[in-house]
Structures are given as structure tokens and as C-alpha cells.
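**Student:** for reference, the sequence and a predicted model appear below.
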Amino acid sequence: MPIGPQPDDVIKIRRAVSVYKVSSYITGSFLLLLLLMMVFRYGFGVDIELLGPYGFLALTPKDLIAGINLSTIILIAHGWFYVLYLGTDFVLWRLIRWSFTRFLVIALGGVIPFLSFYFERRVPTDALAAIAHLDTQPKVNA
């Protein structure tokens, strides 16, 4: 299999780049919320409660939560958005034919705070540069 993207995949790559950008923002935002939640839970022994007896949002010990445990929702949401992030990372990796190491490095964007925001800029630039490289190569008719 040749290295690099194929001309037939350009439309798929552009679509995957769009989805990747959105998923990296969402995953990065939920990762920051998760980090904040972990500080509250393991640093102060409280969870974030929504619509409980102490108001709209409150920091409540886990055993006393009567409303919605927002900390658990943040955990679950980040997990599913990270799956979406990994999926878009995989699609870009497969279509552009990057190295597996690059796939793994981009995957770290969902577990290292602020890295997904950096990759949101870097990965689409590299992907679109790979597409632009196709336009400079001579066409070969089979």
C-alpha cells in the first residue's frame, strides 16, 4: 500500500478533519472539567451536585448527594467523547496513512490537559497539507 493519502479520499479527509476539530474541542473541554472534578473529589472529598437541597450547583460530600451527581456525568461524558475523538483520530490516520506512532501521539490529546487544543490546530493543518501535496504531484492514468 502506498504511503500518503489517495486522491479518491480527499473528500473523506476534509469531512474527517471537520469532525476531528469539533471532537477535539469537546474532548478537551470535558477533560478540563474532569480535572476540576478530580481536584474536588480527591482533594476536598466533595462531588459537584446539580439541583440538590443546597442550590443549583453545590459541592457536596458524595454520601450526602440528593440531587444529580454532576461529577459522574462529567466522567461518563468525557469517556464517550474520548471514544469519538479516538474514532476521528483513527479515520484520519487510516485515510492519510500516517505512522502508528503519530496515531498514538494524537490519541494522547484526550488524556493530557490542553493537548487536544494544540492538536486541534496542528492535525488539520498537517492533514490539509497532505491533501495539498496531492495537487502538486503529476497525474498518472492507469
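**Tutor:** Sure thing, it's come through. Residues are numbered from 1 along each chain as shown.
**Student:** okay, CA-based contacts and neighbour counts for the rest of this
**Tutor:** OK.
**Student:** which stretches of the protein form strands?
**Tutor:** Here the chain has its strands, by DSSP state E, at 47-52, 55-60, 68-69.
**Student:** ok, so what distance separates Y118 from T72?
**Tutor:** Between Y118 and T72 the distance is 27 Å, computed by CA to CA, to the nearest Å.
**Student:** and here is the other one:
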Amino acid sequence: MKKSVLTRYRVMAYVTGVLLVLLTLGVIAKYLLKIDGADSFTTAVGIAHGWLYVVYLVFAFDLGSKAKWPVAKQLWVLLAGTIPTAAFFVERKVSRELESRVADGAPAPVKA
């Protein structure tokens, strides 16, 4: 497996996780704290999170299919982008698991 597959998953996991935390804070500000301007913030972040979550799904599915994960693990990784802060923990676990496989799959340097 190429390192770029893991890297793009990691980037999208962080982006999705940050946007979901911001969306959660925006919803709290909008409905519980009744802060002015939270409505437009929540709308903008919600739209961004929705579109980027689709990109996250594509990259996570690609990573899972190349890593040959079982269906249950694949579903857990896909759903991690919908639970606030879960994407950070799942990304760290997946990265630790796959870094050795990515490093082992790298071609050996050519000796002169």
C-alpha cells in the first residue's frame, strides 16, 4: 500500500474531526446559549463538514479496501467522522496499525 493512501486518510480524518467539533460548538452556541451569529456559523460549518465528510468516506473506504479490513472495522472507521472527537482517536489507532505495513511495502533503496 502506498503511503499517500494513509496520508490522505489522515488529513481528511483531522479536517472532518475539527469541523465536527466546530459544528458541535456552533449548535451549542445556537440552541443552548442563543448567541447571535451562531446560526450562520452553524450553517457554513455544517455544509463544509457535509461535503468534506463525503470525501472522508471515499478516502477511508479506499484505505480499508487496500488494507483488507473486515466489514465491521471498515464501518467503524467510516462512522468515526460522525461522532465528535472519535475521528482523532480512530485515526491515531489506524495510523499506528498501518505505518509498519506502509514502511514494509516501501521499495529498498538501490545500492551503488
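**Tutor:** Ah, there it is. All of these numbers come straight from a predicted model, not from anything done at the bench.
**Student:** how about stretch 73-92 of structure 2: buried residues?
**Tutor:** Buried residues in stretch 73-92 of structure 2, counted by 16 or more other CA atoms under 10 Å: 74, 77-82, 84-88, 90-91.
**Student:** geometric centre of structure 2: which residue is closest?
**Tutor:** A13 (1.7 Å; CA atoms, centre = their mean).
**Student:** list the contacts for that one?
**Tutor:** 56, 81, 87-88, 91 (CA atoms under 8 Å, 6 or more residues apart in numbering).
**Student:** which contacts among the residues you listed does structure 1 share?
**Tutor:** Retained in structure 1: 56, 81, 87-88, 91, out of those (criterion both residues aligned by TM-score structural alignment, their matches' CA atoms under 8 Å).
**Student:** farthest pair in those residues?
**Tutor:** Greatest spacing in these, by CA to CA: Y56 and F88 (13.0 Å).
**Student:** translate L33 of structure 2 into the numbering of structure 1.
**Tutor:** Using TM-score structural alignment, the partner of L33 of structure 2 in structure 1 is F44.
**Student:** can you report how many residues neighbour its match?
**Tutor:** Neighbourhood size, F44 of structure 1 [other CA atoms under 10 Å]: 12.
**Student:** cool, L50 of structure 1 as well?
**Tutor:** Neighbours of L50 of structure 1 (other CA under 10 Å): 20.
**Student:** trace it over to structure 2, please.
**Tutor:** Aligned partner of L50 of structure 1 by TM-score structural alignment: none.
**Student:** isn't L50 of structure 1 up against T72?
**Tutor:** No: using CA atoms under 8 Å, L50 of structure 1 is not in contact with T72, being 11.1 Å away.
**Student:** how close does S40 of structure 2 sit to Y9 of structure 2?
**Tutor:** 29 Å.
**Student:** which of the two has more neighbours?
**Tutor:** More crowded of S40 of structure 2 and Y9, by other CA under 10 Å: Y9, with 24 against 12.
**Student:** the alignment partner in structure 1 of the more buried one and P113 of structure 1, how far apart?
**Tutor:** With TM-score structural alignment defining the correspondence, Y9 of structure 2 maps onto Y20 in structure 1. Noted for Y20 of structure 1: a distance of 17 Å to P113 of structure 1, by CA to CA.
**Student:** ditto for L35 of structure 1
**Tutor:** Distance from L35 of structure 1 to P113 of structure 1, by CA to CA: 8 Å.
**Student:** map A129 of structure 1 across to structure 2 for me.
**Tutor:** So A129 of structure 1 corresponds to S100, using TM-score structural alignment.
**Student:** pull the distance from stretch 37-52 of structure 2 to the chain's centre.
**Tutor:** Averaged C-alpha coordinates place stretch 37-52 of structure 2 at 17 Å from its chain's average position (CA atoms, centre = their mean, to the nearest Å).
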